[in-house]
Each structure stands twice: as C-alpha cells, then as structure tokens.
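*Asks:* Next one to model:
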Amino acid sequence: MEWIVAASVITMLVLSLLRVHVIFAIIISAIVAGILAGMNIQDTVEMLIEGMGGQASTALSYILLGVFAAMISYTGITTILVRGLIQVLTGKKTMLVLAIAGIACFSQNLVPVHIAFIPILIPPLLKIFDQMKLDRRAVATALTFGLKAPYMAIPIGYGLIFHETIQKGMSTNGVELSVSEIALSLLIPVSGMIIGLLVAVFITYRRDREPRQLLKINWHDQKEKDLAITFNRQHTFTIFAIFIALAVQIITESLVIGALAGIISMVIFFAVPLKEGDAFVQKGVTMMGTIAFVMLVASGFAEILKKTGAVDALVESSSTMLGQNHAIIALILLLVGLLITLGIGSSFGTIPIIAALYVPICIAAGFSPMAIAALIGTAAALGDAGSPASDSTLGPTSGLSVDGKHHHIWDTCVPTFLHFNIPLFIFGWVASIIL
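*Replies:* Just a heads-up that it's a prediction; the model follows:
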C-alpha cells in the first residue's frame, strides 16, 4: 500500500511540472490514489470534498486578507511610501535593497497585503535601479526574503495562517503543539534565510551590473499620477484600520476576525467607498482565491492518503528501512518536501500533504514535536522560493520585468533558490536533529 503514496505524489509533481494548474494536479492525484486503493471515482471525490473542510478557516482568512489588501491599495498610501523611499535612498544601493526587503517583510505581518505592493513599489524604481547599476537579482532576493521569512518566523498576519496550518496538520495526525512553540522551532531555519539574504546583498550581487537595453517605457504619465497623491485624512484612517486589524487579531487570536475588523474600519472611517465593495471583493478573491482553494484541495488530498491506509503502510515500511537514524530520515523528508513544493509552488498549500506524510513517520522514529514542526515548516518553505509557479518568485518578477530587462528563471528563481533554499535545507536539517 505504501507505493500508493509515492504514485499519487509523483503524479502530482509530474502534472505540476508540466504546467497543469496545481488545483487540477492535486485533484487528479487524489483520484489516482483512490483508484489504486480500490475505490471508485465517485467515492474518492466525495472523500476529497469531505477532507477539504479542514482548511476552510484558513481559506476564508486568505480571501478576507485579499479584500483588505485591495482596500489598502485603493487609498494610494503605498505610492507615498515609494516617493519617500526614492527621495531618501537614491544612490545608496545597499540601503535601498535592504529597505525593499524591510517593506516586503511588512507585507506579511504588519500590513498584510502579500504581493499586492510589488506592482506599486517596484516599477517606478526601475529607472533608478538602472542609473545606479543595481543588480536586479539582489532586489529579487530581497523581495522573496520579505515574502517568506516573516510568515515563517512571526505568527501574525500570514504568519498566523502558516503556523496555524502547521498546528492543524500536526494535530490531525496526532501531535499537539502551540503556535508559539512552532514559531520557536522555525527560528533556526529562518536564520538560514537571513544569512542567504546578507550573502546575496553584500557578496553575490554587490557589484555594478550594466542594465540591459531591451524595452523603453515612458514613466511620465505614471509620475504625474504619483505626484498628484498627497497624504490626507484617507491615509490616516487607513493606518488606523491597519492597526485595528492587527490589534484585534492579536487579542482574539483569529485572523478572520482581525481581517474583518480591518475591512469594517476602512468602510466606517470612509477610507474607501462602500459602493465599491463588490470591486474590492472581486479583486481580493482574484488575488488570494487561488491560494485559498489550493489549500482546501490539498487538505482533501491528504485526507484521502490517510483514509486509504497508504500513509500507515508507508510509515511501517520506512521505519523498517531507516530505523531510528534521525539525520538520514530528516534528510530524506526534506528532499521530499523540496520536490513537492517545487512542483506545487505553494508552501501553504503543501502543509496538509506534508504533515500527513511526515508526522506518522517522525512519531515512529522518535522525533520531538518541535523537531517535527521544524521539518514541516522548512519542507513547506523549501522550493517555494525556487519554484517558477510560486507567488514568492512570480511576485518579484511581475514588478522587475515590466520593462523587459528581468528574466523570471535566471534572474529570480535561480538566485532565490541558491540563496534561500540551500541554507533553509541545511538549517532545517540541523534544527530537526538538535530540537
């Protein structure tokens, strides 16, 4: 029976790498697992839908944060931030890259807009990058760091989704751990990402890089629009709404309630017009709906693997082969996690699948709960930075490539894979052994 897990996961990876949409890849792989276990397609699909309920709260959180992000973007407050950044840091390459990394970090926790800020922040800076001969690969690594490290380290905003998803995945498979303990377990892997960022900024991409001369874009019209935006009451109320959302989330420990508080505050303070509500919802669903649904379907896929008995068989066979050697077991599990997230391209969406595989194997091998959390969190993040289909790479490329001078694979995926996935793998492996 253990081969069913391998067959279904390999099916999912092959379909994902062939550019089949991840949702279809997971559904087809779930059906493959059910059929191989002797079930018919109808029963398999019913089990898939039943299992999707495990991530309903997380999916709703994503949608609401998407709506909140659309409202924040509507006010134009990020444009004012960009203008200030240009005035202060023009000519200071290293400081500019680190400032971009810092702003990206805010997008996951303090101001949970995810990748929505990149098309606003980056395009106006491209001409300055070229004038400074700044290597855009450094900017790509800075953006990806900000899109990944904060949600791994801090259980606020998207970080709360990430940590609660790990907690739920572990709990479903028999291991209880608090969100704060999960956050502690991931500090070692995240420190590897910090080292990777510093290496990229101060060593690998520190030298001047002559800008490519491919496309010319006239930013005159955009500059006029940007200059027309000045700080006003609308922006003040937007800041209030952001802090209200953050405070409510921390007090209630619910991202759904926090996001709702932010959305309601934006409307009550007249930071956004109520009549545009449908447009905000549509934009929010467009931005975050796919990720939310991937997580739902991934939860259903994990449920099928468990109920068919394939995971139990895999645990039994792996325990026989690997024994109690934690170093080798952790190494193999992280390699599996790397392959899965490279194929799917979503660290959040892979957690239910990874947890269903990892937790039983790690329990049988005698790993501590915090070591299991470190393995799941690291494996979920592995490949996310280097995957061509990941938000953590597509987001930076969307901003850096608008003038045709930035290649998605060689200028975003390869640099982020080298500087983040390698240290993540090493530090995550160490964490699983010492925790």
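*Asks:* C-alpha from now on. contacts and neighbour counts both.
*Replies:* Will do.
*Asks:* can you tell me how far residue 65 sits from residue 158?
*Replies:* Counting by Cα to Cα, to the nearest Å, the separation of residue 65 from residue 158 is 9 Å.
*Asks:* Mind listing the shared neighbours of these two?
*Replies:* When contacts are counted by Cα atoms under 8 Å, 6 or more residues apart in numbering, residue 65 and residue 158 have residue 112 as shared neighbours.
*Asks:* how about this one, so we can line them up?
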Amino acid sequence: MAWVVIISVLVLTVLCLLRVNVILSIIAAALSAGLMSGLSVVDSIEMMVNGMGGQAETALSYILLGAFAVAISYTGITTILVNYLIKALTGKKTMMVLAIAGVASLSQNLVPVHIAFVPILIPPLLKLFDDMKVDRRGVAAALTFGLKAPYVMIPAGFGLLFHQTIQDGMAENGVSITIGETALAMLIPGFGMIVGLLIAILVTYRKDRVAVPGAGGSEANFTAPPAEKVTFNRKHGLTLIAITGALIVQIITQNLIAGALTGLVLMFALVVVPFRKGEQVMADGVAMMGQIAFIMLVSSGFGKVLQKTGAVDALVEAASGFLGDNQALIALVLLLVGLVVTIGIGSSFATIPIIAALFVPICLASGFSTLATASLIGTAGALGDAGSPASDSTLGPTSGLNADGKHHHIWDTCVPTFIHFNIPLIVFGWVAAIVL
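*Replies:* Prediction:
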C-alpha cells in the first residue's frame, strides 16, 4: 500500500508540471489513490468531499482577505508609497531593492493584501529600473522574499493563516501544537530565506544589467504610468484606522476571519469605500483569491483520502524499514518530498494538509520532537513555492516586472528564486529538524 501514496503524489506532481489545472490535478491524484486502494470512483469522490471541510476556515479567510486587499487598493494609498520610493531612492540601487523587499513584507502581516500591491507598485518603477540598470532578477527575489518569508516566520495576517494550517494539519494527525510553538519552529528556516535574499541582492544580482525588450515573450508597447500627485488625505487616514483595527482584532482573537471582517466593515462604515462598491469589492476579492482557497479545500480532501485508505500507515512502515532511525537522512528525504510536491501544486498553504498527512506519522515513528515535526512540515510546505511556475510568489512578481515585456517568468523569476530560497530552506530546515 505504500506505493499508493507515492504514485498518487507523482500523478499530482507530473500533472501540475505539465500545467494541468492544479484543482484538476489534485482531484486526479485523490481518485488514483482511492482506485488503487480498491475504492470505486464514487466512493473516492465522497471521501474526498467529506475531507474538504478541514480547510474551510482557511479558504474563507483567503476570500475575505482578498476583498480587504481590493478595498485598500481602491483608496489609492499605495500611490503615495510609490512616489516616495521614486523620490527617496533614485540612484540608490541596492537600497531600492532592499526597500522593495521591505514593502513586500508588509503585504503578508501588517497590511495583508498578498500580491495585490505588485501591479500597483512595480510598473511605475520600471523606467527607473532601466535608467539605473537594476537587475530585475534581484527585484524578483526581493518581491518573492516579501511574499513568503513574513508568513513563514510571523504568525500574523497570512502568517497566522499559515501557522494555523500547520497546527490544524498536525492536530488532524494526532499531534497538538500551539501557534507560538509553530512560530518558534519556523524561525531557523525563515532565517535561511533572509540569507538567500542578502546573497541575491548583495552578490548575485548586484552588477548592472540592461533589460532586454521582448525577453518576457512579447514586444510590449509599454509606457510607465505617470506619477500621480497624491497627498495624504482623510480617506487614507481612515484606511490606516481600518488596517489597524483588523490587525488588533486578529491579534486579540487569533482569528483571521474576524480580523478581515473587521477591516472590511470599517472600510464601509467609515465610507472609505462606498457601500455601493461592496459587490464589486467582494467579486474582485474572490477573483484574486478564490482559486487558491478552493485548491486548499481540495488538497485537504486529498490528504483525507490518503489517511482513510490506510496508504499513509503503509508508507510509514515502509519508510521506517528503509530509512531506519537515521533522523538526519529522514529529515532530508522529507524536505525533498515537500520540494517536489509544492513545486507541483504551487501553493505552500495548499500543500500543508497533504504534507502533514504524510509527515506526522513518519516523524512520530522516527522520534522527532513536536517542534522538529512542525519545522519539517512548514519548511516542506514553503519549499517549492519559490521557483514554482504556478505559484503566486512567482506569478505576482512577474506580473509587475514583465509589464513592459522585458522580464522572463521562468529564467528571470522562477530560477533565481528557486536557487536563492529553496536551497537555504533545505539547509536551514534540515538544521532545525536536527537541533529542535
């Protein structure tokens, strides 16, 4: 039965790498696991659907945060930030890329807008990048760092969602852990991403580079949008109040849905966003985050199929017999499995339920501590997100950097982020699993 897990995960990975829709790939993998275990197609589908409820809260959080992001962008507050960056950092290449990494980091925790800021912030800066001969691969690394490292390390905003997903995944497989413990478990892997960022900006992509027209697959007739003269006004102040309110409620309740709802309600109650725009805000939020939310639901169902069919137990027995009690080797193998699975799925959040179903039994049988297990699950989930062609962490940066057709998604975003973040994550995640 151990081969059921291996083959179903291979089905998932190969289909995703062939650019088959992620949701369809996960469903195909779940059905293959059920059929190989002797279930009928109908029974496999019912088992998968019954297991989807495990990520319902997470999926709803994504939808509401997407709507909140749309509401914030509606106010135009980000234009002030763009103008400031142009004014303060022209001619300061390294500082500009580091500042972009810092701004991107705010999008996961303090102002949880995810990738919504990229098409607003980056296109107006492209001409400045060209004038300063900034290597856009370094900017891609900075953006991907900001879209990943904060949620990996900090349990707030999307970080709270990520850490709760780890917590729920472990709980569903018989291991209890607090959010504080998951944050502690992810500090060392997160530090690895900081090292990767510094290497990318200060070493690998420090030299001048001229962007090549058409490198992104098209000769885009792009003109940078003119800088708007926007001054801080009452609406922007009320937006900050709404953001602060959402953050406070989230911290007090430890519930991302409550925080997102608070932010949305305040945006409408304070008339920052007109009430008549409510339908459009929600529709745009669903459009931005809906697919990811549903991927998480379906992946939870896939993990449940693997559990209920007994395939995970069989894999544990086989792995224990093959790897013995060598924790260092087991940790490395598990991380590499996470790398392959996450590259295929393209979402660390959606991968966690699958990874947890596989890892928790193996870690328990191999004597890993609770913190080490959480570190392996979180790191394996984060692995591959950077570098995956289907990941928001790479698609988001490319959407902004290739607005003028001068940035290639694979070679200028995926390959640089894969090298500078996945390699450090493997090394530092492996160390965390050994020392915790």
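*Asks:* in stretch 184-197 of structure 1, what's buried?
*Replies:* Across stretch 184-197 of structure 1, burial judged by 16 or more other Cα atoms under 10 Å covers 185-194, 196-197.
*Asks:* can you redo those residues as a markdown table with distance to residue 423 of structure 1 and secondary structure?
*Replies:* Formatted as a markdown table, those follow (distance: Cα to Cα, whole Å; DSSP: H, G, I helix; E, B strand; the rest coil):
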| residue | distance to residue 423 of structure 1 | secondary structure |
| --- | --- | --- |
| 185 | 16 | helix |
| 186 | 13 | coil |
| 187 | 13 | helix |
| 188 | 10 | helix |
| 189 | 8 | helix |
| 190 | 9 | helix |
| 191 | 9 | helix |
| 192 | 5 | helix |
| 193 | 6 | helix |
| 194 | 9 | helix |
| 196 | 7 | helix |
| 197 | 10 | helix |
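*Asks:* Adding distance to residue 295 of structure 1, write these out as TSV.
*Replies:* Listed next are the buried residues of stretch 184-197 of structure 1 as TSV, based on distance: Cα to Cα, whole Å:
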residue	distance to residue 295 of structure 1
185	23
186	21
187	24
188	26
189	23
190	23
191	27
192	26
193	24
194	27
196	28
197	28
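*Asks:* So for residue 17 of structure 2, what's the nearest residue that isn't a sequence neighbour?
*Replies:* Distances taken as Cα to Cα, 6 or more residues apart in numbering put residue 344 closest to residue 17 of structure 2, at 5.6 Å, once the chain neighbours are dropped.
*Asks:* Repeat that for residue 254 of structure 2.
*Replies:* Closest residue in space to residue 254 of structure 2, ignoring its immediate chain neighbours: residue 160 at 7.7 Å, by Cα to Cα, 6+ apart.
*Asks:* That neighbour is in contact with residue 153, isn't it?
*Replies:* No: judged on Cα atoms under 8 Å, residue 160 of structure 2 makes no contact with residue 153 at a distance of 9.6 Å.
*Asks:* Quick one: map the residue nearest to residue 17 of structure 2 onto structure 1.
*Replies:* Matched by TM-score structural alignment, residue 344 of structure 2 corresponds to residue 343 in structure 1.
*Asks:* same thing with residue 240 of structure 2?
*Replies:* Per TM-score structural alignment, residue 240 of structure 2 is aligned with residue 239.
*Asks:* thinking again about what came up before, and the residue nearest to residue 254 of structure 2, how close does it get to residue 167 of structure 2?
*Replies:* Distance, residue 160 of structure 2 to residue 167 of structure 2, using Cα to Cα: 10 Å.
*Asks:* returning to that earlier point: what kind of secondary structure is the residue nearest to residue 254 of structure 2 in?
*Replies:* helix (DSSP: H, G, I helix; E, B strand; the rest coil).
*Asks:* so what's residue 38 of structure 2 up against?
*Replies:* Per Cα under 8 Å, 6+ apart, neighbours of residue 38 of structure 2: none.
*Asks:* and the gap between it and residue 305 of structure 2?
*Replies:* Distance, residue 38 of structure 2 to residue 305 of structure 2, using Cα to Cα: 12 Å.
*Asks:* repeat for residue 395 of structure 2
*Replies:* Residue 395 of structure 2 is 30 Å from residue 305 of structure 2, where distance means Cα to Cα.
*Asks:* Residue 130 of structure 2 too?
*Replies:* Using Cα to Cα, residue 130 of structure 2 is found at 51 Å from residue 305 of structure 2.
*Asks:* So which of these two has more stuff around it?
*Replies:* residue 305 (30 against 16; other Cα atoms under 10 Å).
*Asks:* Remind me which helix or strand that one belongs to.
*Replies:* Using DSSP states H and E, the element containing residue 305 of structure 2 is helix 278-308.
*Asks:* In contact with the corresponding residue of structure 1 for residue 68 of structure 2, which residues?
*Replies:* In structure 1, residue 68 of structure 2 lines up with residue 68, judged by TM-score structural alignment. Going by Cα under 8 Å, 6+ apart, residue 68 of structure 1 touches 113, 259, 262-263, 280, 284.
*Asks:* ok, now with 6 Å
*Replies:* Residues near residue 68 of structure 1 by Cα atoms under 6 Å, 6 or more residues apart in numbering: residue 263.
*Asks:* any idea how far it lies from residue 243 of structure 1?
*Replies:* Relative to residue 243 of structure 1, and taking Cα to Cα, residue 68 of structure 1 is found at 13 Å.
*Asks:* Check residue 36 of structure 1 too.
*Replies:* Distance, residue 36 of structure 1 to residue 243 of structure 1, using Cα to Cα: 51 Å.
*Asks:* Please apply the same query to residue 286 of structure 1.
*Replies:* Applying Cα to Cα, one obtains 25 Å for the distance of residue 286 of structure 1 from residue 243 of structure 1.
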